[in-house]
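> here you go, sequence then predicted model.
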Amino acid sequence: MLRRDGAAIALLYGIGGVGKTAIAKSVYNQNFYKFVGKSFLSNFRSKHIVCLQRQLLSDILKKTVDEIHDEDEGILKIKDALCCRRTLIVLDDVDKRDQFNKIIGMQNWFCKGSKIIVTTRNKGLFSANDTECVKFQVKPLDNKNSLELFSWNAFGRAYPLKDFVEDYWRIVHHCNGLPLALRVIGSSLSGKGREIWESALQQLEVISNFEVQKVLRISYDFLDGDCLKNLFLDIACFFNGMDVDDAVRILDGLDKGARFGIDNLIDRCLVEINSHQRLWMHQLVRDMGREIAHQESPKCQRIWRHENAFTVLKGTTVSSSIFLCLLKWFVVH
């Protein structure tokens, strides 16, 4: 029997659609044959814990396991299965630490040489005290790789057709290195004529691709509480690109508890503080936030478009919440 000596853990974190799952799949496919037990648990966030426990045991034992009735029973059976097998496990899209614990349990259950790969949008899933965990941030692609990925999906080759040079650079700039957006938009334009490209470009300037927005919105929907969601929307609409201290000063004046909230959003890979100490959101994450705010427009909570601000100012009455939003708008612009 192999000695139980814990498992090495790699945490891949980043915004939705940035390629965490693709990297994990590639590493898994290139290495699974080296392990006695292996399992890739995809879409972790959307599945019930007992279902995931059954799948993990079925994969490791190489037979169907149905006789798990609750989480505690599952944990005990997983412990027995892991204690004598060198194992490779991928947990895809984990959101909370207790989800991880109910599947993996204690790391010292694992045989020496076992590996766990976790993909997540929550950088804070493991604390700094988890010395067994190595964290890797998956960042958007640079222009060269963005162009190549988009070209493969749009043209079936590594470089675009000459007739589309101006158009594809506009799309690559819009996607800002996000692989999901490059693949989805590239595939949707594959084989289409110039008039379709022009129409798509005009639409992208106003409405971001629905499939991309649906994936990005998962991060927003899983934020804890309305306060954090409102802070995210405020930053998307008004404070993206602003000096972080200036933004905190304004937000704290509105009783937002901004420092703590911003730190949470950073852990959730929705916001960064760049090298110039400014708040920064990926362009498509910002657009997603603004689209959510736009859907709330009947409440008149946030106004960042010039034309909408002028419309409100022409009205006969302005609520206090609108007034505060307009004040913020003038500060930013």
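Everything's here; your move.

> only C-alpha atoms from now on, for both contacts and neighbour counts.
Will do.

> residue ranges of the helices in the stretch 101-250 of the chain, please?
Secondary structure of the stretch 101-250 of the chain (DSSP state H, counting those that start in this stretch): helices at 143-155, 165-175, 179-189, 194-204, 210-221, 225-234, 244-253.

> other SSEs contacting the longest one?
Helix 143-155 is packed against helix 165-175, helix 179-189, with contacts defined by 3 or more Cα pairs under 8 Å, 6 or more residues apart in numbering; DSSP states H and E.

> hey, which of those is tucked in deepest?
The highest average neighbour count among these, using mean count of other Cα atoms under 10 Å, belongs to helix 179-189 at a mean of 20.

> ok, residues contacting it?
The set of residues that contact helix 179-189 without belonging to it, under Cα atoms under 8 Å, 6 or more residues apart in numbering, is 17-19, 140-141, 146, 149-154, 172, 175, 196-197, 209, 211-212.

> weed out the non-buried ones from those.
17-19, 140-141, 146, 149-154, 172, 175, 197, 209, 212 (16 or more other Cα atoms under 10 Å).

> on that earlier part again, dump the helices and strands packed on helix 143-155 into TSV; add distance to Ile322 as well.
Listed next are the helices and strands packed on helix 143-155 as TSV, based on distance: least, Cα to Cα, whole Å:
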stretch	distance to Ile322
helix 165-175	30
helix 179-189	33
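
> and here is the other one:
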Amino acid sequence: MEQLSIDFNKSICNDINIYAFVEGSPIDNQWGILVPKASAIRLADNNYYIVEDANHLTICKPPSKDHLSYSKLLDCLKLFMKEKNTPPMPPSPCYGVGLEDKAKAINNLLQKESIVALVGMGGIGKTTLSRKMFDLFHKEYDKSSFLEDVKSKHIKDVHKRLLQDLCDKKLQGHEDVHKYLHEIKQCMITKKVLVVVDDVDMINNLEALQLLIHNHATNVDCKSKVLVNCRNWQDLKNHVKESAKVDMEVLNEEQARELFMFHAFKDANHVTNDFKNISMEIIKACGGLPLSLEILGRYLCSIDDLEIWMDALRVLKAGRNITGGYDNELLWKTLKISYDHLDEEHQDMFLDIACFFTDLKKNTFCRVYGNTDGSSSPMFKLQNLKDRSLIKWAEDGSLYMHEQLRDMGRNIATKVTMSRFIWKPNISLQKNQV
């Protein structure tokens, strides 16, 4: 028999007069009693602890099924087996600003909707928030699964993970997962299940979600819930209601300062004014983007040379690699994923906006941009960029994009030769130059 150790909660075990049951090696428990192998301790009528043979019938069996101790013991064993069979948890973020409140808001929305979508640009914290929500609430469900970075996974691997987490079935490499897919559907319908699908990328990934986006499983009365993260709302809007869409926002100034200071300074109470001032400039340049604040903070943490901090700020604004290592490269790779998936027309428009047209009213932009080449209309392309979280427009209709995306776009324009223009900082538009 597998060696198990159950440490019953004292309030529960008072009702069943059992404090520990052990199969395996002797242990020192919280009462200082050495429990021999295959033994149990119980509280006798005279309030003394007695070590007895681990006879399941005499030690664990309640007087009857109607006795309070029966339900208490059953609940305790169910809790133990649930925790024992829980799949490995995704790593929780080491530090997050306002994550718990945001996670509770997502959970509240899931009580009303069967599927909720988190939509936002790369680096804005979709995965971090999803992990926090999963960490806080997955124990409220019968089964749960966190499907991390779905865009980089093969669909069969996603299905296998679902089968393992939800149905407790681990397939061998040669087994065909398709013959078991109905079991995943059935689990979604008959049980209370939580599935988090992290970083859906392009419509192909939705094949892996068809088991989750199921008529029964997505019924508002269904207890099973699905949380999906993506950058492109177009991929999900036919499957998720607009009311269940959550647009991720950047951190406000106070939150951004808290996150950066945590990573940048071991002791924020002993920071000189010079470093405080340059910190505020860096925080402003990061534009409330959590990934950028964390990477810059970690990189500058052990550096006490003010000039290096100033150089880091200049390089950040230029959209270039700061650290010379993987961390900062990850920032720009994360931001560039959405750009790389655009066709040429949309890439051109994105670079035009980054270089020249931020803060311009979208109607004015469409008139200036025109549609003389027979391609799709400017407004249509603007909406596509907005759905992909690459641009936004304010209430007054002005176009804007996150500072990091703008700087990335301008850096791309300095390296990419196009027939239309070459962007150079502080130099006017140059046509037909190579």
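Sure, I can see it. Note that this is a predicted model, so its numbers are computed, not measured.

> if we can go back for a sec, which one, of the helices and strands packed on helix 143-155 of structure 1, ends up nearest to Leu313 of structure 1?
helix 165-175 (31.4 Å; Cα to Cα).

> now the angle from the closest one to helix 143-155?
Angle between the axes of helix 165-175 of structure 1 and helix 143-155 is 110 degrees (criterion: axes from the mean of the first three to the mean of the last three Cα atoms, to 10 degrees).

> nearest residue to Phe40 of structure 1 in space, please, no chain neighbours.
Val90 (4.7 Å; Cα to Cα, 6 or more residues apart in numbering).

> state the three-state secondary structure for the one you found.
Here Val90 of structure 1 takes the strand state, with states given by DSSP: H, G, I helix; E, B strand; the rest coil.

> any idea what it aligns with in structure 2?
With TM-score structural alignment defining the correspondence, Val90 of structure 1 maps onto Val196 in structure 2.

> distance from the longest helix seen in structure 2 to the middle of the chain?
For structure 2, the helix reaching the highest residue count under DSSP state H is reported as helix 68-85. Between the centre of helix 68-85 of structure 2 and the centre of its chain there are 31 Å (Cα atoms, centre = their mean, to the nearest Å).

> what are the contacting residues of stretch 45-58 of structure 1?
Stretch 45-58 of structure 1 has contacts (Cα under 8 Å, 6+ apart) with 39-41, 44, 64-66, 68-71, 74-75, 77-78, 81, 93-95, 99, 102-103.

> redo that, cut-off 6 Å
Contact with stretch 45-58 of structure 1 is made by Thr64, Val65, Glu71, Gly74, Asp93, Val94, as judged by Cα atoms under 6 Å, 6 or more residues apart in numbering.

> go on, stretch 165-172 of structure 1?
Under the criterion Cα under 6 Å, 6+ apart, not a single residue lies in contact with stretch 165-172 of structure 1.

> tell me the residues of structure 2 aligned with that stretch.
Counterpart in structure 2 of stretch 165-172 of structure 1, with TM-score structural alignment as the criterion, is residues 276-283.

> check the fit of that stretch onto structure 1 and give the mean distance.
In this overlay with structure 1, the average offset of stretch 276-283 of structure 2 from its partner residues is 0.6 Å by mean Cα distance after the TM-score superposition for structure 1.

> residues in structure 2 aligned with stretch 281-296 of structure 1?
Using TM-score structural alignment, stretch 281-296 of structure 1 pairs with 401-416 in structure 2.

> point to the residue nearest the middle of structure 2.
Among the residues of structure 2, the one closest to the centroid is Thr127, at 1.7 Å (Cα atoms, centre = their mean).

> show me where the stretch 51-200 of structure 2 has helices.
Counting by DSSP H, counting those that start in this stretch, the segments of the stretch 51-200 of structure 2 that form helices are 68-85, 99-112, 126-137, 155-167, 181-190.

> who wins for proximity to Leu385 of structure 2 among those helices?
When the helices of the stretch 51-200 of structure 2 are ranked by distance to Leu385 of structure 2, counting by Cα to Cα, first place goes to helix 126-137 at 18.6 Å.

> translate His214 of structure 2 into the numbering of structure 1.
The pairwise alignment with structure 1 assigns His214 of structure 2 to Met106, based on TM-score structural alignment.

> now do Lys160 of structure 2
Using TM-score structural alignment as the criterion, the counterpart of Lys160 of structure 2 in structure 1 is Arg54.

> also Lys132 of structure 2?
Checking TM-score structural alignment: Lys132 of structure 2 goes with Ser26.

> from Ile89 of structure 1, how far off is that match?
Applying Cα to Cα, to the nearest Å, the value for Ser26 of structure 1 to Ile89 of structure 1 is 13 Å.

> of those two, give the one with the bigger neighbour count.
For Ser26 of structure 1 against Ile89, the residue with the higher neighbour count under other Cα atoms under 10 Å is Ile89, and the figures read 23 against 10.

> list the contacts of that one.
Taking Cα under 6 Å, 6+ apart, we find Ile89 of structure 1 in contact with Lys38, Ser39, Phe40, Ile116.

> now, which of the residues you listed sits nearest Gln301 of structure 1?
For Gln301 of structure 1, the closest of the contacts of Ile89 of structure 1 turns out to be Phe40, at 42.8 Å, with distances computed as Cα to Cα.

> counterpart of the closest one in structure 2?
So Phe40 of structure 1 corresponds to Phe146, using TM-score structural alignment.

> these two touch, right, that match and Val196?
Yes - counting by Cα atoms under 6 Å, Phe146 of structure 2 does reach Val196; the two are 4.8 Å apart.

> if I pick Phe357 of structure 2, what's in contact with it?
Applying Cα under 6 Å, 6+ apart, one finds that Phe357 of structure 2 lies in contact with no residue.

> in strands only, show me the contacts of Ile89 of structure 1.
By the criterion of DSSP state E, membership of the contacts of Ile89 of structure 1 in strands covers Lys38, Ser39, Phe40, Ile116.

> could the contacts of Ile89 of structure 1 go into TSV alongside neighbour count?
Converted to TSV, the contacts of Ile89 of structure 1 look like this (neighbours: other Cα atoms under 10 Å):
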residue	neighbour count
Lys38	27
Ser39	19
Phe40	21
Ile116	21
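
> out of the residues you listed, who's nearest Asp59 of structure 1?
Minimum distance to Asp59 of structure 1 across those is 5.5 Å, recorded for Ser39 (Cα to Cα).

> mind putting the helices of the stretch 101-250 of structure 1 into a markdown table with distance to Leu326 of structure 1?
What follows is the helices of the stretch 101-250 of structure 1, written out as a markdown table (distance: least, Cα to Cα, whole Å):
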| stretch | distance to Leu326 of structure 1 |
| --- | --- |
| helix 143-155 | 36 |
| helix 165-175 | 27 |
| helix 179-189 | 32 |
| helix 194-204 | 27 |
| helix 210-221 | 24 |
| helix 225-234 | 12 |
| helix 244-253 | 13 |
